[in-house]
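Participant: sequence-free structure coming up:
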């Protein structure tokens, strides 16, 4: 079991502290009798080494009292707690804690970690102290490194899916006005890939004829509507025209976005 043994406070949202992991420890739960019953000790040691390579001190944060995996607007309009919080796209350790939560029938013994970025600072504007908070949450679905994970999978999950939230309010004990803006970024929701060669600085996009009816693309936009509602506004970062022909993303925007 990989547990957090030390943490550091990196900010707070309306008196709810937010922490960063600073130290972890791995504890072996098996005793000498149960250890001998492992079906394949080599697999156990292999997975243990892989888990040891994970550094939770980098880019992981959490809060005991505030659902940091959800945006402020959702927390205010649709408050949730317990089991439902782990169903979020942005709880990185949902699968790793699922078995212990199911066995104990409780979420009190686990901490929902978010993988991403958290930064909070105070500055003065027109004689007022303003608290600025920037939160980036990375999806636990279809995650992977650049170039190795591109596009969408059969379930409509896109690679590099990141939700970014900006929270601004006056730094007073009871702020009356709060601004929370959320935007989402992700890979183009089609089946495509790129050459992984380091010699090619700008590799071409290779579009695969795998989903002619765009079923996975439809699932992706249905998921976005469920998370954020309508309208869905798409900002295209790909060149609009190549070799005199409109980019395939342009056709996608006309069909699904606004």
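Facilitator: That came through, no problem. Note that the structure is a prediction, hence the values are computed from the model and not measured. Numbering: from 1, shown residues only.
Participant: going forward, measure contacts between C-alpha atoms and count neighbours the same way
Facilitator: Noted.
Participant: which of the residues in stretch 140-159 are buried?
Facilitator: By 16 or more other Cα atoms under 10 Å, the buried positions in stretch 140-159 come out as 140-143, 149-153, 156-159.
Participant: Need the residues that contact the helix or strand harbouring residue 17.
Facilitator: Using DSSP states H and E, residue 17 sits within strand 16-26. Contacts of strand 16-26 from elsewhere in the structure, counted by Cα atoms under 8 Å, 6 or more residues apart in numbering, are 1-12, 56-66.
Participant: For the buried ones among these, write the corresponding ChimeraX selection.
Facilitator: With 16+ other Cα under 10 Å as the criterion, this ChimeraX line picks the buried residues out of the contacts of strand 16-26:
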select :7,10,11,56,60,61,62,63,66
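Participant: follow-up on the earlier one: mind putting the buried residues of stretch 140-159 in a markdown table, secondary structure and distance to residue 197 included?
Facilitator: As requested, those are exported to a markdown table (DSSP: H, G, I helix; E, B strand; the rest coil; distance: Cα to Cα, whole Å):
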| residue | secondary structure | distance to residue 197 |
| --- | --- | --- |
| 140 | coil | 26 |
| 141 | coil | 25 |
| 142 | coil | 22 |
| 143 | coil | 20 |
| 149 | coil | 14 |
| 150 | coil | 15 |
| 151 | coil | 18 |
| 152 | strand | 21 |
| 153 | coil | 23 |
| 156 | coil | 27 |
| 157 | coil | 25 |
| 158 | strand | 22 |
| 159 | coil | 19 |
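Participant: Below is structure B, check it against A:
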């Protein structure tokens, strides 16, 4: 193995005093004192005593401090996804937490319950689809960044040289990024990876999609919107499309992220709570937007801001504020490209997306793509990036990103002579089907991580057209989103914040509810039951039965109205951080 590679097969020995981590076939040994929590690395000369138990595992992910004390976090099962540039890429299949403390006798019953809740939160994040890692490849970097980095970069450990924006267990590895632990610490990527062996015109190549979900301002759909004071936006995702043809390697990168302004859209039991721009001085909004664009320009170069939100109503106010901020910044290398997706494509006229594609086609050519040839020579660089957003940066965004990726593929395939100059991908039926399904899978996974459900509008991504069955499926997903965003996302947001080190472990996990939380839903259920009984059971309707029906119907309406009036009291809100 290379000096910076991470050990991939290890054994954990557990004694009452220590943890011993032994890499298979290596002479290093990590000894962790379970009481003082000190970590030492020694040469393995057989000093492991008789252990209470031992466990084989495939990756050291770090440690985390919860209410009961510190826990060791290890990867115990993995699944091979494929190979990028000859390096194996794995998906985390199972992880375990091993407590330093031998008992919870130092906690009272309430604290034990809170600790169990925190454990379930960490386990929830580790089981959210999907988390990836590699023992030898820098998954957090694009091919172009790996090419641009200085020689000193390669002398660092895998976790030290990773792009920290995308290292999801950075908090777990805090304090462990030491030279003597360089081969133990395994960085994790959260997002989506698909690696596929393909053939077009008798030519074999690898086509891969790597989506990297950012850790800054990470969270759930309605509790994390907009920008923070450091210029980080919610649901920031970098997606790289990679082609490897006989060791000629091409890369095309796109980014998505919440509108870079101060705004929110907190759940309140309404089907679609309107987005609200925070009452902040417009100049401060512009400065925050500028900070975000400056930081992304430093990494990606020129930017085309493809804004897909509605240009009327509550979304229209957001669109106007974003447009005004970009106009006021007046950055020559930033281009604002609005497209009212819902208005332009109403009545299932999704063919009108070609209007947008034709408008930004010159930018696609100008931004370029990264291409390094098999002899090591650099053929081209990507000098700009498309930053696409809708309100959620999920459904509409993924449709447009997949279309941009498709057009880039045709350019790359012609450059590599996989396609002739006048040929198009539409005639490559098997590859077209694969392409559409992979991008739809990308949409589903990124959406599940942010909103809790699969993406909407993926019937278009999978088939190239909008269907009635797709509309029905979108309706089902929208209802599930409504339930999760209102009644389970407080837990999900707390889980993400705890995992990333943004939440206080001492905060009580039990939620204190007001009297309305129990009273009004109980009254509503009783009223609904009585209304149904009054409507169903009478053999014939009389004035009395109609009065009962009217009364209980009025009770249902009045109680439901009251619940929606105080909607914010009924939602599942985060506990660990201020929203």
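Facilitator: Done, it's in. Just so it is clear, the model here is predicted, and its values are computed rather than measured.
Participant: returning to what we had before: out of the buried residues of stretch 140-159 of structure 1, which comes closest to residue 169 of structure 1?
Facilitator: Proximity to residue 169 of structure 1 was ranked across the buried residues of stretch 140-159 of structure 1 by Cα to Cα; first place goes to residue 140, at 29.4 Å.
Participant: Helix, strand, or coil at the closest residue to that closest one other than its chain neighbours?
Facilitator: Among residues not flanking residue 140 of structure 1 along the chain, residue 92 sits closest, at 5.2 Å (Cα to Cα, 6 or more residues apart in numbering). When classified by DSSP: H, G, I helix; E, B strand; the rest coil, residue 92 of structure 1 comes out as coil.
Participant: which residues touch residue 92 of structure 1?
Facilitator: 112, 113, 114, 115, 139, 140.
Participant: In structure 2, point me to whatever sits opposite the first one in the alignment.
Facilitator: Okay, so that is residue 112 of structure 1. Taking TM-score structural alignment, residue 112 of structure 1 has residue 187 as its aligned residue in structure 2.
Participant: Next, that match: secondary structure please.
Facilitator: The three-state assignment at residue 187 of structure 2 reads coil, by three-state DSSP.
Participant: Let me know whether it touches residue 171 as I believe.
Facilitator: No. With contact defined as Cα atoms under 8 Å, residue 187 of structure 2 and residue 171 do not form a contacting pair (10.6 Å).
Participant: The residue of structure 1 most remote from its centre: which element?
Facilitator: Here the centre of structure 1 is the reference, and by Cα atoms, centre = their mean the most remote residue is residue 33, at 39.2 Å. Using DSSP H and E, residue 33 of structure 1 sits in helix 32-35.
Participant: Please give the centre-to-centre distance between that helix and its chain.
Facilitator: 37 Å (Cα atoms, centre = their mean, to the nearest Å).
Participant: Which is the succeeding secondary structure element to that helix?
Facilitator: helix 41-52.
Participant: next one: that next one to chain centre, how far?
Facilitator: Distance, centroid of helix 41-52 of structure 1 to centroid of chain: 25 Å (Cα atoms, centre = their mean).
Participant: List the contacts of that helix.
Facilitator: Against helix 41-52 of structure 1 from outside (Cα under 8 Å, 6+ apart): residue 38.
Participant: mind checking the longest strand of structure 2?
Facilitator: strand 69-84 (DSSP state E).
Participant: Report the central residue of structure 1.
Facilitator: residue 138 (2.1 Å).
Participant: Translate that residue into the numbering of structure 2.
Facilitator: Residue 138 of structure 1 maps onto residue 213 in structure 2, by TM-score structural alignment.
Participant: wait, what's in contact with its match?
Facilitator: Neighbouring residues of residue 213 of structure 2 by Cα under 8 Å, 6+ apart: 166, 189, 190, 191, 235, 236, 237, 238.
Participant: Assumed the third one was part of a strand.
Facilitator: I take that to be residue 190 of structure 2. Yes. Counting by three-state DSSP, residue 190 of structure 2 is located in a strand.
Participant: Next, the contact list for the closest residue to it other than its chain neighbours, please.
Facilitator: Nearest residue to residue 190 of structure 2 in three dimensions, chain neighbours excluded: residue 131, at 4.6 Å (Cα to Cα, 6+ apart). Residues near residue 131 of structure 2 by Cα under 8 Å, 6+ apart: 91, 92, 188, 189, 190, 191, 192.
Participant: how does it look with 10 Å?
Facilitator: 90-93, 125, 168, 188-193, 212 (Cα atoms under 10 Å, 6 or more residues apart in numbering).
Participant: Which of those residues remain contacts when I look at structure 1?
Facilitator: For these, the subset whose aligned partners also touch in structure 1 (both residues aligned by TM-score structural alignment, their matches' Cα atoms under 10 Å) is 90, 91, 92, 93, 168, 188, 189, 190, 191, 192, 193, 212.
Participant: ok now the helix or strand hosting the last one, how far from the chain's centre?
Facilitator: Taking DSSP H and E as the definition, residue 212 of structure 2 sits inside strand 203-213. In terms of Cα atoms, centre = their mean, the centre of strand 203-213 of structure 2 is found 18 Å from the chain centre.
Participant: That strand against structure 1, how far on average?
Facilitator: Average distance between strand 203-213 of structure 2 and its aligned residues in structure 1, after superposition and using mean Cα distance after the TM-score superposition for structure 1, equals 0.7 Å.
Participant: how many other residues sit next to residue 84 of structure 1?
Facilitator: By other Cα atoms under 10 Å, the residues close to residue 84 of structure 1 number 8.
Participant: Also the one 3 residues further on?
Facilitator: Other residues near residue 87 of structure 1 number 12, with proximity taken as other Cα under 10 Å.
Participant: Leaving out chain neighbours, which residue sits closest to it?
Facilitator: residue 94 (7.4 Å).
Participant: before we move on, the earlier item: just curious, which of the contacts of residue 131 of structure 2 is nearest to residue 71 of structure 2?
Facilitator: Proximity of the contacts of residue 131 of structure 2 to residue 71 of structure 2 (Cα to Cα) peaks at residue 125, which lies at 15.2 Å.
Participant: Check the alignment and tell me where that closest one lands in structure 1.
Facilitator: So residue 125 of structure 2 corresponds to residue 54, using TM-score structural alignment.
Participant: how close does that match get to residue 2 of structure 1?
Facilitator: 10 Å (Cα to Cα, to the nearest Å).
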